[in-house]
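> with the input below, show me the fold.
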Amino acid sequence: MASKRPIIWIDTYRTKVPNSGLGQFSMRFAEYAVEKGSDEFQFEIFGWGAPEHLFADNAKKAKWHHRYLRSGSTADLWHSLYQLPSHKPPRNTKWLLTVHDLNFLYEKSPAKAAKYQKRLGAEVKKADYITCISEFTKGDLLKVFPQVGRKVSVIHNGVELQSNVVSQPLKGFNPEIPFFFSIGIFNPKKNFHLLVEVMLSFPDYHLVLAGDSSTSYGAEVKAEIEKYGLSRRVHLPGKISEGEKDWCYRNASAVLFPSFAEGFGMPPIEAMSVGTPVFLSRATSLPEIGGEVAYYFEKMTASSMAHKIKSGLDAFSKDANAAEKLKDRASKFTWDEAMKNYLDLYREILL
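Sure thing, here's the model as predicted:
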C-alpha cells in the first residue's frame, strides 16, 4: 500500500496582484511545485483570486483555495511565499517563510522602517524555517535579526521568459530604431530619472521605460523628459504585454537597470537569457545576479553612466562569445533549478 503523501499548503497571497513581480513569482511557484513534486507531496494551494485553470490538469493532486481555509484544515508544512503573510498556518504545523527583501531599510523613513522591521521580526521569530531569495537578502536579514541564523537558507528565484509567448513589437514604436530598455513599477529606487538624462549622450537612440508610471515618481520622470526635450525619444508605454516585453528584451541594444534596492532582480536575468547586455548598479543583490558578465555603473551620475554604456557596448561587440556568456549566467536561475532546491528542502523538513 502506498504511503500517504505529506500535505503542503502553499500560501500564494500575492496572486491578488498577478502582474506584480511577487504575483508572477507566486503563480509560477505553485505551477512548478504541482508539476514537479506531486508524486511525493500533496499540495493545497491557498490564495486570492488567481486563475484556477492554471491547476486544472492537476485537480486530483492539488486543490485551489480562495481567501478562507476549510474548517479543520491540516497540513504537515505551511509555506508562505510572501514575508508578511495575511494568514498563518494551523497550530502545530511546521512553517516555512520566504523572505524577498528588506528594502524598507533603504526606501522608508526611519519611523516607517521601524514599523516594517517590527512586523517582519514577528514573522521570522515564529517561522520554523526561512528561505531568502538571494545571499544579499540573507545578509540583510541576519544583520537585523541575527538570532534566526540557524534556520535560514538561500534559494534563488526561478526566472524564465514564457516560451509560449509570441514576440511582438511595441505598439506605436518604430522597430528599426535602436533603443535601450528598462521595466518596473515607477518608484524612486529604480533611478529611471537618471536614464532620461543619460539619453542626452545617445542622440541616435531611444529609451523605453515600461511599467506603471501613474505614480508620483512617474510624474517626476515625465517632468525630466520635458525638461530635456526628450519626449520624442523617451517612451513610457505603461504596462506592456508579455509578447511586447519579450520583443523588447530581444531587440534592445541593452537593458539598463540602475536600481538601488532589489531583493533579487528579474529583468536583468530575463534580458541575459536572450543574450542582451545588461547594465546594473552595484547596489543590493544585483552583482549577485549579474556576476562577471554584466556591466556595472560605478558612479550614479548621467555622465559616468553614459561612459559605461558606451564602453560596455564596445566591449560586447568585440566579444564573439558575449551573448552566450549571458545566456549561461541566466541558466543558473531557472525554475527547474529553483524547484529542485525547494523540493530538497521539503524532503529535509518532512521526510
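
> going forward, measure contacts and count neighbours with C-alpha atoms only.
Noted.

> distance of residue 243 relative to residue 179?
17 Å (Cα to Cα, to the nearest Å).

> the helix or strand residue 309 falls within: which residues count as buried?
Assigned by DSSP states H and E, residue 309 belongs to helix 302-318. If you call a residue buried by 16 or more other Cα atoms under 10 Å, then helix 302-318 has these buried ones: 302, 305, 306, 308, 309, 312, 313, 316.

> one more to put side by side:
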Amino acid sequence: MRIGLDYRLATCFPDSGIGRQNKALEAAFRARPENSVQLFGIAPEDHPIRRKVHCPRWGTPLNGFHRLPERFKFEALFLPKALQQAEIELYMCNVNMGLPIGRKPAGLRYVLQLHDLFQLTLTNSHASRLRKWVYGVTDRLSIAWSVKVADRIWTPSQFTADELVKHFPKACDKVRVLPNLVSEFTGEPADLGHLALPARYWLAVGTREPRKNMPWFIDAWQQARQRDPQVPELVLVGPAPHLPINQQHLYGVHFIEGVSDAELQGLYRHAERLWQPSYAEGFGLPVVEALGQGTPVAVASGSSLDEVTPPGSPRFSPTDTQALVDLMLSLATPPVEDREALKAWAKGYGLEAYRLRFNELFEELC
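As a prediction, this is how the structure comes out:
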C-alpha cells in the first residue's frame, strides 16, 4: 500500500512528544514490507529535509508551523495535488487536525491521530483577545473538518476517545485507541553531580501549560513541607518563569532546564516519586517514563493519567488542596515499592505492545 504521512511535527519539533509519535508511526508503517511510505511536510527552501520529504515549492520557517496562512497553504493548496501525484492510497495526519481541505478523491483513505481536544476544551494563552478568538474559531473548524473526513481516528487513550465522542458524536464508529509508544532510554543514565540535587527529592515534569496545574501543586507541597520537614525537596523539569514570581525562588524547589535524555533518565531513576498533578492529560508520557525506571508515581485523577498508572499507585483530586497535603504527608518517608513490577507495567507501552496494536488497527483498515 502507498502510505502518505504528515511529517510536519517530526520536522519542526522532532524531540516533542507528538514529534516522537510521528516518527514512531513512520517506523511502524515501514516495518510492514507491503508498504511504500512517503512523507509530506514543510521546510525552509534550503533545508536538507527536502531531500526526504515532499514539501511545497515555497519555503516555510520551522517555527511557522502553527501559523494559519502556512497551515492553509499546505493543507488546501499543496497537499491535495501532491497526494494525487504520489498516488497515495492512505494518508495519515497526526497533528490533531490538518487533513487535506477539499473533496477527497475516490480510493483515498484518511486516518487522523488525535492526541487531545484541549484546543477546544481549555482556555489557551494567546497574545491578544483577537488572536484567541481567531485561533479558537479556526481550530474548531479544522478539527471538525478532519474528524468529519477521516475514515479512522486513532487516539492515545480512552479518555481522549471519550472526549472526542462527547464533542463529535457522529464520529463514534471511527474511533480506535492506539496508546503512545514510550521508548526505553538507551545507554546509562547521566551522572547528575553537576546539578547539585538533594539526596532525596520528588520530581515533576512540565511547568509551562496551565493544565499541568503546577502552581497549585507547589502551594500544596509548601504547606506539607511546613508541617513535616521529612517531605522531600522538589525538582521541577521546566523553566521557572512560567510560574508565579513568589514560587520561583522557594527554598527546596529546584528548576532544571534543557536536560538530555541521559539526564532525564537519571532524574527519573533517583527520584523518590514522580508527581503528575495535571487536570487534563491526553496520555501522560512522564508517568510511563518514570515507571520504566522503577520509580513510583502519584497522579491526579480524572484524565488519561488514570489509564497509564498502575492500579495501586496513589491518586488525588486535582482541585482538593487539603487532600493532596495529607497525601504528601503520608508519603513523606521513602516508599517501599516493587520496582520490577513498575517496570513491567511500563513495558505495556513499549515497542512490542505498540507494534502489536498498530498492526491490528492497520489490518482493520486494509
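
> can you pull the contacts of residue 53 of structure 2?
By Cα atoms under 8 Å, 6 or more residues apart in numbering, the contact list for residue 53 of structure 2 reads 7, 38, 39, 40, 41.

> which position in structure 1 pairs with the fourth one?
To tie it back to what came earlier, the one meant is residue 40 of structure 2. Under the alignment (TM-score structural alignment), residue 40 of structure 2 pairs with residue 46 of structure 1.

> count of neighbours near that match?
Burial of residue 46 of structure 1 is recorded as 24 neighbouring residues (other Cα atoms under 10 Å).

> also residue 204 of structure 1?
11.

> is it true that it touches residue 178?
Yes. Using Cα atoms under 8 Å, residue 204 of structure 1 makes contact with residue 178 at a distance of 7.4 Å.

> excluding chain neighbours, what is closest to the residue in structure 1 that residue 185 of structure 2 lines up against?
Matched by TM-score structural alignment, residue 185 of structure 2 corresponds to residue 162 in structure 1. Spatial nearest neighbour of residue 162 of structure 1, excluding adjacent residues (Cα to Cα, 6 or more residues apart in numbering): residue 242 at 7.8 Å.

> how near is that neighbour to residue 82 of structure 1?
Distance from residue 242 of structure 1 to residue 82 of structure 1, by Cα to Cα: 24 Å.

> so these two - more neighbours on which side?
residue 82 (19 against 16).

> could you check which residue of structure 2 pairs with the more buried one?
So, by TM-score structural alignment, residue 82 of structure 1 is matched to residue 95.

> what's the burial count for residue 194 of structure 1?
Using other Cα under 10 Å, the number of residues around residue 194 of structure 1 comes to 17.

> gap between it and residue 72 of structure 1?
From residue 194 of structure 1 to residue 72 of structure 1 the distance is 54 Å (Cα to Cα).

> could you do residue 246 of structure 1 as well?
Taking Cα to Cα, one finds residue 246 of structure 1 at 44 Å from residue 72 of structure 1.

> so these two - more neighbours on which side?
residue 246 (23 against 6).

> test my guess that the more buried one contacts residue 161.
Yes. Residue 246 of structure 1 lies in contact with residue 161 (Cα under 8 Å); the separation is 7.1 Å.

> which part of structure 2 matches stretch 21-29 of structure 1?
Stretch 21-29 of structure 1 maps onto residues 17-25 of structure 2, going by TM-score structural alignment.

> got the contact list for the longest helix anywhere in structure 2?
Counting residues, the longest helix in structure 2 under DSSP state H turns out to be helix 129-149. Helix 129-149 of structure 2 is contacted from outside by 96-99, 104, 110, 112, 119-120, 124-126, 153, 168, 171, using Cα under 8 Å, 6+ apart.

> and the furthest pair within the residues you listed?
104 and 125 (33.7 Å; Cα to Cα).

> between the two, which is the more surrounded one?
Under the criterion of other Cα under 10 Å, the comparison of residue 104 of structure 2 against residue 125 puts residue 104 first, with 14 against 11.

> how far away is the residue positioned nearest the centre of structure 2 from residue 285 of structure 2?
Nearest to the geometric centre of structure 2 sits residue 17, at 4.4 Å (Cα atoms, centre = their mean). Distance of residue 17 of structure 2 to residue 285 of structure 2, computed by Cα to Cα: 8 Å.

> residue 248 of structure 2 now?
25 Å.

> next: residue 92 of structure 2.
Relative to residue 285 of structure 2, and taking Cα to Cα, residue 92 of structure 2 is found at 22 Å.

> next: residue 30 of structure 2.
When residue 30 of structure 2 is compared with residue 285 of structure 2 (using Cα to Cα), they lie 24 Å apart.

> cool, and residue 176 of structure 2?
19 Å.

> with residue 129 of structure 2 instead?
To residue 285 of structure 2, residue 129 of structure 2 is 32 Å away according to Cα to Cα.

> same question for residue 204 of structure 2.
Residue 204 of structure 2 is 12 Å from residue 285 of structure 2, where distance means Cα to Cα.
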